[in-house]
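> No sequence on hand, only this structure:
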């Protein structure tokens, strides 16, 4: 599991991105449960994630409407299969509007860039 913390901040909201190899939706949910075991991640407002595997795509917005679809679309474009990516947000008290989608995209881009660098 690779965790990249404090990668973006905007109006008090903070973002992290995490991910790793994954072969099923159940494994993805276990990955998320493990991430939430950490006190810091347990207090996060949103954990939006996606997984693209042999059984098909799975995504969850976790209250951040549309974020799971953005992550999934980016995984499809990168042709990154059997891999789980979660974007975590700690809400800072001020609505971000459409900028939150740009931040989700940037977080996934950062993860994909570091993943490609480690491959």
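The structure has been received and is ready for your questions. Bear in mind that the values here come from a model prediction, so they are computed numbers and not experimental data.

> When you work out contacts or count neighbours from here on, use the C-alpha atoms and nothing else.
Will do.

> What is the burial count for the residue lying closest to residue 21 once chain neighbours are set aside?
Nearest-residue entry for residue 21: residue 83, 4.4 Å, with adjacent residues in sequence omitted and distances by Cα to Cα, 6 or more residues apart in numbering. Residue 83 has 18 neighbours, counted by other Cα atoms under 10 Å.

> and here's the other structure:
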């Protein structure tokens, strides 16, 4: 995978979406530009420096990085079954590249069933809309479908 041992360890800029609340659960999206796996790890590390985010029930994430060999993508459900794959699927449909999206869920004690996926996707959409403000030249979000990289999809 793409790692750059020569690279300086500067933290990518992280933007945060508005919160979405439903039956005492709260969801928030976070987005940052990434060009390699080290960036993804750094974003996760930086987010977890915030005790509220660290103590959340789930920090589900997905990333897509465009490189010379195609698009490398992956996700982590962080215990919320199928949430990471839904985030990645939306990123694919929106043709988002060179970004990581993390959706944090603070569980409110009430099961909300499949509605949680609607909130994960809404937080992802908000975060990707914010990604247009990122100054990283490599961060791209085009609100269109593309099957160009379908064969390159790699899931965990």
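Received the coordinates, thanks. Keep in mind it's a predicted model, so treat the numbers as computed, not measured.

> What's the residue nearest to residue 21 of structure 1 aligned with over in structure 2?
With TM-score structural alignment as the criterion, the equivalent of residue 83 of structure 1 in structure 2 is residue 99.

> what's around residue 116 of structure 1, how many residues?
Using other Cα under 10 Å, residue 116 of structure 1 has 10 other residues around it.

> Can you give me the distance of it to residue 93 of structure 1?
Using Cα to Cα, to the nearest Å, one obtains 34 Å as the distance from residue 116 of structure 1 to residue 93 of structure 1.

> now swap in residue 109 of structure 1 and tell me
25 Å.

> again, but for residue 53 of structure 1
With Cα to Cα as the criterion, residue 53 of structure 1 and residue 93 of structure 1 are 35 Å apart.

> can you check residue 82 of structure 1 too?
Separation of residue 82 of structure 1 from residue 93 of structure 1 (Cα to Cα): 35 Å.

> Compare those two and say which is more crowded by neighbours.
Between residue 82 of structure 1 and residue 93, residue 82 has the larger neighbour count (other Cα under 10 Å), namely 19 against 9.

> The more buried one reaches residue 19, doesn't it?
No: in terms of Cα atoms under 8 Å, residue 82 of structure 1 does not count as a neighbour of residue 19; the distance is 10.7 Å.

> Can you say which helix or strand has the counterpart of residue 74 of structure 2 in structure 1 in it?
Under the alignment (TM-score structural alignment), residue 74 of structure 2 maps onto residue 58 of structure 1. Using DSSP states H and E, residue 58 of structure 1 sits in strand 56-60.

> List the buried residues of the helix or strand following that strand.
Using DSSP H and E, the helix or strand that follows strand 56-60 of structure 1 in sequence is helix 67-78. Neighbour counts over helix 67-78 of structure 1 (16 or more other Cα atoms under 10 Å) mark 67-75 as buried.

> tell me what the lengthiest helix in structure 1 is packed against?
Ranked by residue count, the top helix of structure 1 under DSSP state H comes out as helix 99-118. Contacts defined by 3 or more Cα pairs under 8 Å, 6 or more residues apart in numbering; DSSP states H and E place helix 99-118 of structure 1 against strand 2-10, strand 13-21, helix 67-78, strand 83-90.

> For residue 36 of structure 1, find the nearest of these.
With Cα to Cα as the criterion, residue 36 of structure 1 lies closest to strand 83-90 of these, at 10.2 Å.

> how big's the offset between the closest one and structure 2?
Superposing on structure 2 places strand 83-90 of structure 1 at an average distance of 0.4 Å from its equivalents, by mean Cα distance after the TM-score superposition for structure 1.

> thinking again about what came up before, count the residues that sit near the match of residue 74 of structure 2.
Burial measure for residue 58 of structure 1: 17 neighbouring residues, criterion other Cα under 10 Å.

> what does the one 3 residues further on give?
Residues contacting residue 61 of structure 1 under the criterion other Cα under 10 Å number 19.
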